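> what's the 3D shape of this:
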Amino acid sequence: MTRILTIVGSLRAGSTNLQLAHTAQELGAQQDLTIELYQGIAELPFYNEDVDTPETVPAEAEAFREAITVADAVLVFTPEYNGTMPAVLKNAVDWASRPFGASALLGKPLVVAGSAFGQYGGVWAQDEARKAFGIAGASVLADPSVAIPGSLQRFAENHPRNDDEVTEQLRSLLVALKIAVENKEQVQEATAAV
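Next up, the predicted model:
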């Protein structure tokens, strides 16, 4: 069973991106995927290297890193705030990227998707998130890409799970992540056999 950790870059209870994450969970269950929604990024303090030591690292940061470590892949949903990803998501990237050289994200297959109010669906935020997660060590998949525009109108009376186009796009993301995990495992097995 492939384990995927989902991180949502919005803290709103009614967030469309949170609804997308819940829809992905439902779809994942149909594909032998265990999708865990990580709910603690709001509790992460602002990253500060002074407290990121073995003696003083916050428990919230340790829990976050452990959740990434035990996952086979990561699925990120982000809104777009002022043309980029929300600060809470960037802060999560910073915590996940450390300790330097031993990031919990190192080599982890990761996909970024999302929805936003604007006409482009948050592509700038997604590009920034891909860049940051990639620099942090994740193996970021560029395709398939899911950027859903006009979230306020599109989902005003309709949950993403009831939108056939959206569910098909999310299925494609999940298949891509599952294949990436399987390919990574095959490479590891081949390397271990040498």
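> rest of the way, CA atoms for contacts and neighbours
Noted.
> okay, which residue is most central for the chain?
residue 76 (1.9 Å; Cα atoms, centre = their mean).
> residues contacting residue 25?
Counting by Cα atoms under 8 Å, 6 or more residues apart in numbering, residue 25 touches 34, 35, 36.
> circling back: the residue nearest to the centre of the chain touches residue 113, doesn't it?
Yes: in this structure, residue 76 is within contact of residue 113 by Cα atoms under 8 Å, at 6.2 Å.
> Quick check: buried residues in the helix ranked longest in the chain?
The single longest helix within the chain, with elements called by DSSP state H, is helix 164-193. Using 16 or more other Cα atoms under 10 Å as the test for burial, helix 164-193 gives 166-167, 169-178, 180-181, 184.
> another one to check against the first:
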Amino acid sequence: MTGSKIFAISGSLRADSHNTRLLHAARKFTPVDQQIEIYEGLRDIPPYDYDLDTPELRPAIVEDLRRRVSEADGLLIATPEFNYSIPGVLKNALDWLSTDWTRTEGLPLHRKPTAILGAAPTNFGSVRAQLALRQVFVWTESDVVVKPEVIVFRSHERFDADGNLTDETTVELLRGLLTALQDKIDAR
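Sure, this is the predicted structure:
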């Protein structure tokens, strides 16, 4: 398959987020023909509310997010690590994406080819956050790339002053991750 549509979400709201920068690097360094769309609406998603989780009542931004994930060939998520886990805003978005109480719409994350990466300024990077995120995807039965793991530790040393990824090891791991994601997409 050529021209795969990848929907990318950064779990960080920070303006100079290293995780968002990783997604921009993914656009630049993709080794295959992938169109990577980086989502910019995470901040605006309201808290998950079961009472509103029907096609008729869901907020428009949530319906848009669900549609975009459903239409994408694959999902790419960059997560920072907060308190040994994923940020609440990211978990909230995934909660909105993981349901189909009416059993009529389908589940946007079900069997969705998905790749995870993350950056943090610590010596462990986003190891624990990625483990927590993988647990979420067990429930949704998403088809998650297992290797390579892209855990960018000491992330402040991996980008230049303009926000460009300069670490060659990270670039190669990123290329490997995107290739593995494409392999999962092609296997569908």
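> which of the contacts of residue 25 of structure 1 does structure 2 keep?
Retained in structure 2: 34, 35, out of those (criterion both residues aligned by TM-score structural alignment, their matches' Cα atoms under 8 Å).
> got the contacts of residue 25 of structure 1 as TSV, with neighbour count, distance to residue 146 of structure 1 and secondary structure columns?
Formatted as TSV, these follow (neighbours: other Cα atoms under 10 Å; distance: Cα to Cα, whole Å; DSSP: H, G, I helix; E, B strand; the rest coil):
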residue	neighbour count	distance to residue 146 of structure 1	secondary structure
34	18	20	strand
35	24	18	strand
36	19	20	strand
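> and the contacts of residue 25 of structure 1 as a markdown table, adding distance to residue 54 of structure 1?
Listed next are the contacts of residue 25 of structure 1 as a markdown table, based on distance: Cα to Cα, whole Å:
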| residue | distance to residue 54 of structure 1 |
| --- | --- |
| 34 | 31 |
| 35 | 29 |
| 36 | 27 |
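> Find me the equivalent region of stretch 6-15 of structure 2 in structure 1.
Taken onto structure 1 by TM-score structural alignment, stretch 6-15 of structure 2 occupies residues 4-13 there.
> And for that stretch, what's in contact with it?
For stretch 4-13 of structure 1, using Cα under 8 Å, 6+ apart, the contacting residues are 17-18, 21, 33-39, 42, 67-68, 71-79, 85-86, 88-89.
> Derive a ChimeraX selection command for the buried subset of these.
Here is the ChimeraX command that selects the buried residues among the contacts of stretch 4-13 of structure 1 (16+ other Cα under 10 Å):
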select :17,18,21,33,34,35,36,37,67,68,71,72,73,74,75,76,77,78,79,85,86,88,89
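> Sitting in strands, which of the contacts of stretch 4-13 of structure 1 do you find?
Residues of those located in strands (DSSP state E): 33, 34, 35, 36, 37, 38, 73, 74, 75, 76, 77.
> The longest helix of structure 1 packs against which elements?
helix 16-29, strand 109-115 (3 or more Cα pairs under 8 Å, 6 or more residues apart in numbering; DSSP states H and E).
> Check the mean deviation of the last one from structure 2.
Spelled out, that is strand 109-115 of structure 1. Overlaying structure 2 shows strand 109-115 of structure 1 at a mean distance of 0.7 Å from the equivalent residues (mean Cα distance after the TM-score superposition for structure 1).
> which part of structure 2 lines up with that strand?
On structure 2, the counterpart of strand 109-115 of structure 1 by TM-score structural alignment is residues 113-119.
> Give me the contacts around the matching stretch.
Under Cα under 8 Å, 6+ apart, the answer for stretch 113-119 of structure 2 is 18-19, 22, 73-81, 125-126, 130, 142-145, 149-155, 177-178, 181, 184-185.
> Stretch 138-151 of structure 2 aligns to what range in structure 1?
Going by TM-score structural alignment, stretch 138-151 of structure 2 sits over residues 134-147 in structure 1.
> and the end-to-end length of that stretch?
Its start and end residues considered, stretch 134-147 of structure 1 measures 19 Å (Cα to Cα, to the nearest Å).
> so how far is residue 23 of structure 2 from residue 178 of structure 2?
Distance of residue 178 of structure 2 to residue 23 of structure 2, given as Cα to Cα: 11 Å.
> cool, residue 88 of structure 2 as well?
Applying Cα to Cα, the value for residue 88 of structure 2 to residue 23 of structure 2 is 19 Å.
> Give me whichever of the helices and strands packed on helix 164-193 of structure 1 is most buried.
Across those, averaging neighbours per residue (mean count of other Cα atoms under 10 Å) puts strand 109-115 on top, at a mean of 28.
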